[in-house]
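Asker: Provide a 3D model corresponding to the input given below.
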Amino acid sequence: MNEIEAKDKQYVWHPFTQMQEWVAQPQMVIEAAEGIKLIDSEGHQYYDGVSSLWVNIHGHRHPKIDQAIVDQLGKVAHTTMLGLVNVPATQLAEELMAVVPKGLTKLFYSDDGSTAVEIAIKMAYQYWQLKGKSKKQKFVTLANAYHGDTVGTVSVGGIDLFHRIFSSLLFESIQAPCPSCYHCQLSSDPEQCGMLCIDQVEKILAEHHEEIAAMIVEPLVQAAAGMLTQPKGYLKKLRELTAKYNVLFLVDEVATGFGRTGKMFACDHEDVSPDFMMVAKGITGGYLPLAATFMTDEIYNAFLGDYTQQRTFFHGHSYTGNPLCCAAGLANLEIFREEQVIESLQEKIAAATTKLTAFKQLKHVGEVRQQGLMIGIELAENPEKKIPFSWNMAVGAKVCKKTREYGLIIRPIGSVVVFMPPLISTVVEIEHMIDIIYRSIQDVTETKQDQYDDEEVAAVLI
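Answerer: Next up, the predicted model:
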C-alpha cells in the first residue's frame, strides 16, 4: 500500500461506498491522465470508460480548456455574483443561450446537478405562490427517477435503495410509471408501453393538476436507474400534457446534456422546449464543478417587483458563476464548435450499436440499452424469464472489476454495466472498450462467476 492510499483510508469517506469493505481491500490511486486514459500510481493506463462519472467530454488535459483556466487564473479566480458581474459568467450565459432549446432565455448558476435541480424545484414552487395558485405545491416524478442527493432532489427521486432511508425527511411527490419496457409491468412492447405510461401520466394530471406545481423528468434516458430508455415520442407527449394541464415541465439534462445522447441536449431529439432545464457535469467539459438552471421569461418575470414586495428568489451559492469554471465552460463550447463534436458522433454511435449486437449471444445479458453513447448492459440469471441475479452476487461489480484487468475503468449500477465514454473517443477506441466489456461479461458470468469474493468488489459497487 503506498502512502496516498494509506492516508485516503485513514481520512476519506468515499461516495456510494461501504467504507468497511473499501478499507479492507487494495485500491487504485490515480496520479495522472492523458486523453481518454487514466494513469495510476504504478504507471498503468486505463480507458476512462465512465468519463469520470459522466462528466468528461473531450478527454483529460485538453489544451484549450487547460489554457482557458490558466488565462483566467491570471485575472481572478473567484468573485461573488451577489451584487457583482464577472466577465466569463456573462459570456458563458450568452453562448449557452445560443444552444439550449428555444424558449429558455434566462439562467441561474450553481455548483452541481443536485443544486441545479433544487433551484428548479424551489423556483417552480415559488412561481405558483407568486401567481396566486397557492395549492400548486406537489411534484410529479417517474418511478426509478434520480435527480440528486439533496433533500429536495431526493424527494422527487424514485430509487428505493438510495432514498428509502431518508423517507421521513422528504416532501410528498406523485410517482408516475417509468416507460422502460424491460422492467415494465404494463407491456413488453415499447410503443404500447409508452402509450400506457402516457395514459397514466394524463390521469394523474387530469385529477390533480390544481395541486401540481410541476413534473420533472430525465429526458430519453433515466441514467442512474440503469440507463433505462424511453420510447420515441414519449418526451414530446409529456410536454404536451403538462402544457394542457397548466403544470410546469422540468427537464433534468445533467446526465444527458452536452452531446451524450447524440445531440447537444436530449430535448433536441423531439424539439421539446421545457419551462426549466437543468445542466451540470459536461458544462465545463468535466473539468470543474458548475451547473445551470435555465428558465423561460414567464418564470423569470413572475419574480420581478419592488424590493418591498419580497418577490426575490432567496437562494444562492458562494461559488455561483465562478470565473474559473465559466472560463472552462466557454472553452468547452468552443471545442464543440471547432471540432464539430456533435457532427462526429454519428459514426461513433453507429459503430457502438453494431458492436453491441454481439452481446445478444451472451447467455446472461438481458437487455442492451443505448441512446447515443449512453449505454447500459443489463445482466440477468435468466434473461428470457427476466430473473435477475441476486444482489449479494454483485455480478455487475465483478464484471467491472474484471474490465480493469483488461485496461478499462467502468462502474455498475446493480447488475447493469454502464458504459459512457468521453465523446472524444475514436471509433477504434470505442470498439476496443466494448470488446473488453464483452470479454469481461463472458469471463465472469460464463466461466469464472465465482472468482471474486463479495468483499473484493466493494471498490466498484454503487
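
Asker: CA atoms for contacts and neighbours, from now on please.
Answerer: Fine.

Asker: Next one: the residue nearest to the spatial centre of the chain from residue 369, what distance?
Answerer: Nearest to the geometric centre of the chain sits residue 255, at 2.3 Å (Cα atoms, centre = their mean). The gap separating residue 255 from residue 369 is 15 Å, by Cα to Cα, to the nearest Å.

Asker: Residue 215 too?
Answerer: Counting by Cα to Cα - residue 215 and residue 369 are separated by 24 Å.

Asker: what about those two, which has more around it?
Answerer: residue 215 (27 against 23; other Cα atoms under 10 Å).

Asker: my guess is the more buried one meets residue 141, correct?
Answerer: Yes: using Cα atoms under 8 Å, residue 215 is in contact with residue 141, at 5.9 Å.

Asker: Could you also give me the structure for this next sequence, so I can compare it with the first?
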Amino acid sequence: MSEPRLNDPHAPLNRTWMQRDLNALWHPCTQMKDHEHYPLIPVRRGEGVWLEDMAGQHYLDAISSWWVNILGHANPRINAKLRTQMNKLEHVILSGFTHEPVIQLSERLGRITPEGLGHCFYGDNGSAAIEIALKMSLHYWRNIGRPEKRRFLTITNGYHGETVGALSVSDLGLYAAPYESLLFDVLKVPSPDCFGLPREQWDEHAARMFVHMEQAVAQHAHELAAVILEPLVQCAGGMRMYPPSYLTRLRALCDHHGVQLIVDEIAVGFGRTGTLFACEQAGIRPDYLCLSKALTGGYLPLSVVLTTDQIYDAFYDDYTTMKAFLHSHSYTGNALACATALATLDILEEDDVIAGNRHRAQRMAAAAETFRTHPHVGDVRQTGMIVAIEMVKDKASLTPFPFEERRGMRAYEVALAHGVLLRPLGNVLYWMPPYIISDDEIDHLAEVTALALEAATAS
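Answerer: Presented below is the predicted three-dimensional model:
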C-alpha cells in the first residue's frame, strides 16, 4: 500500500459529528470526560479490515471492532444472506413458534462443537449467555434434588460480562467494585496465566497453578454447581494466556468430583485461537459452551449456550412439576441474526478460514518478534490470531507503568494518527484483527505499533 498520510481525528467533519454525539449519547466502557481530549471517531462506512471516518480518513480495524468482526466489514456474502432473510422473515417469537434459520443454525452448531453438545439456548449477547449458563447450572442441581450445589468457582483475572451474574463470576475490580453489594459470593483461585514466561515453560507453570484448583474443588465439591473460565486467553484481563493442558486437567477434576464445567468462548470461539473452538485443543467437552461475538460475523447481536442431553433431560417433565427453564429474551433466536450466523459458518467452512488463519498467525508472530527486545516490553505472547504486547516500566522486574500514566492511551492516539485502531487494555497493546487481513496489512500494523510503542514508553 502507498505511504499513508497522517490522519487528523479532529478534522472539521469529524468534529461536527462528534459534538452531536456527545450531546446525545453515553458510550460504553468510557469515562465520557476523556472526550474532552481523546477524539471520538465517527465512522461512515467499513470495507474489509478498514473503517472510514466522516472526513474520509481510513483506519485499520486491528481489534475486529471489539472482537466480533472476523470476516471483514460489509462482507458481500453475509450481506446477501441478510438481504434474502429480510425479505422472508425478520423475527418471530421463539416461544411456541420456530423458524428455518434457528433450526438450521442449532443443527449446525451441534455438529461442529465438541461431541455431546446437542441443545441450543439463545440469548442476545455474551453477558446473557453467561447468565443463562449460570442459571441453568443452578437450576439443574435443584431439579435433580441437590439444591445445596449453588456456588460457582472461577480463576482470578477473568471476565465474563457486565450483568450481575456475569460480573459476579468475573474478577476485574475496575468493572465490579461499584456494584459489590449486588454481586453474589464466588470462589476464586489464582489464574494459571503465563505472563513473562517462555512458551516451553507454560505447561509446567500451569501444572503448578492447578494445585489451587484441585484443592478448592475437593474442598467445596459438595456445594459447587460449576467451575467457569475463559479457555486459553483471558481477553479483557489483558490478553493473559495459558496452555490447553490446564483445561484437560480441569475437565477430569470436575468429572471426578461431580462439578459442572462452563466454558466461556464468547471472545475466542470460531477460529480465533487456531482451532474452531479453543476447548478442542484440550480435547474436552464442557457441560455448557457459551458463544457470541464472532457468531454472526460482527453483524447482529446473538449468543447461544450449548449443553448436553443429560442437562436438558433434567428440565423435561410435566409442567406442574415446575422444572421448566423459564429464562427468556424478546429477541431470542432472531431470524436475521441466525441468517448472518449461518453465512459466517458457510464462509469459515467453504474458504477453509481456519487453515488460512495459521498462516496469518505465523505472519503476525514474525511481525511482533522485534518487540521482544524493546526495553519497555515485558512480554510478547500469542495464541492463534491474538498477539499481546505488554508494556512495563522495568523489564527485568516486570514492574508495570502506573495506570494513572495511561501509557496505552498514548499509543492509541499515535496509532489513530497513523490510520490504525489499536485500542489498549491498560498497558497492553494487542492485535486481534479480522481473519481477512493481508500480509501487507499485518506489516503495516506492526510498523504503526512500533511507532505507538515508542511514543507511549518515552519518559
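
Asker: TM-score of the superposition?
Answerer: Once superposed, the chains reach a TM-score of 0.94 (TM-score structural alignment, normalised by the length of the second structure), with 444 aligned residues with a Cα RMSD of 1.4 Å.

Asker: ok so, going back, looking for the alignment partner of the residue nearest to the centre of the first structure in the second structure.
Answerer: Aligning on TM-score structural alignment places residue 255 of the first structure opposite residue 267 in the second structure.

Asker: what sits against its match?
Answerer: 67-68, 235, 291-294 (Cα atoms under 8 Å, 6 or more residues apart in numbering).

Asker: Highest neighbour count among these?
Answerer: Most surrounded of these: other Cα under 10 Å gives residue 292, at 31 neighbours.

Asker: Not counting sequence-adjacent ones, nearest residue to it?
Answerer: residue 303 (4.2 Å; Cα to Cα, 6 or more residues apart in numbering).

Asker: same check, this time on residue 59 of the first structure
Answerer: residue 35 (4.4 Å).

Asker: Just give me the neighbour total for the aligned residue in the second structure for that neighbour.
Answerer: Matched by TM-score structural alignment, residue 35 of the first structure corresponds to residue 48 in the second structure. Residues near residue 48 of the second structure, counting by other Cα under 10 Å, number 19.

Asker: correct me, but residue 48 of the second structure touches residue 436?
Answerer: Yes: between residue 48 of the second structure and residue 436 there is a contact at 7.3 Å, judged by Cα under 8 Å.

Asker: list the residues that contact both of those two?
Answerer: 71-72.

Asker: What's the local residue count around the aligned residue in the second structure for residue 266 of the first structure?
Answerer: Correspondence of residue 266 of the first structure to the second structure, assessed by TM-score structural alignment: residue 278. Residue 278 of the second structure is flanked by 27 other residues according to other Cα under 10 Å.

Asker: list the contacts for the residue nearest to residue 59 of the first structure?
Answerer: Contacts of residue 35 of the first structure by Cα under 8 Å, 6+ apart are 58-62.

Asker: And for residue 245 of the first structure?
Answerer: 205-206, 209.

Asker: any idea how far residue 128 of the second structure is from the alignment partner in the second structure of it?
Answerer: When the second structure is aligned by TM-score structural alignment, residue 245 of the first structure is paired with residue 257. Residue 257 of the second structure sits 28 Å away from residue 128 of the second structure, going by Cα to Cα.

Asker: which non-adjacent residue is nearest residue 325 of the first structure?
Answerer: residue 288 (5.6 Å).

Asker: Which position in the second structure pairs with the one you found?
Answerer: By TM-score structural alignment, residue 288 of the first structure lines up with residue 300.

Asker: now do residue 99 of the first structure
Answerer: So, by TM-score structural alignment, residue 99 of the first structure is matched to residue 112.

Asker: Quick one: neighbours of that match, just the number.
Answerer: Neighbours around residue 112 of the second structure, by other Cα under 10 Å: 12.

Asker: give the contact list for it.
Answerer: Contacts of residue 112 of the second structure by Cα under 8 Å, 6+ apart: none found.
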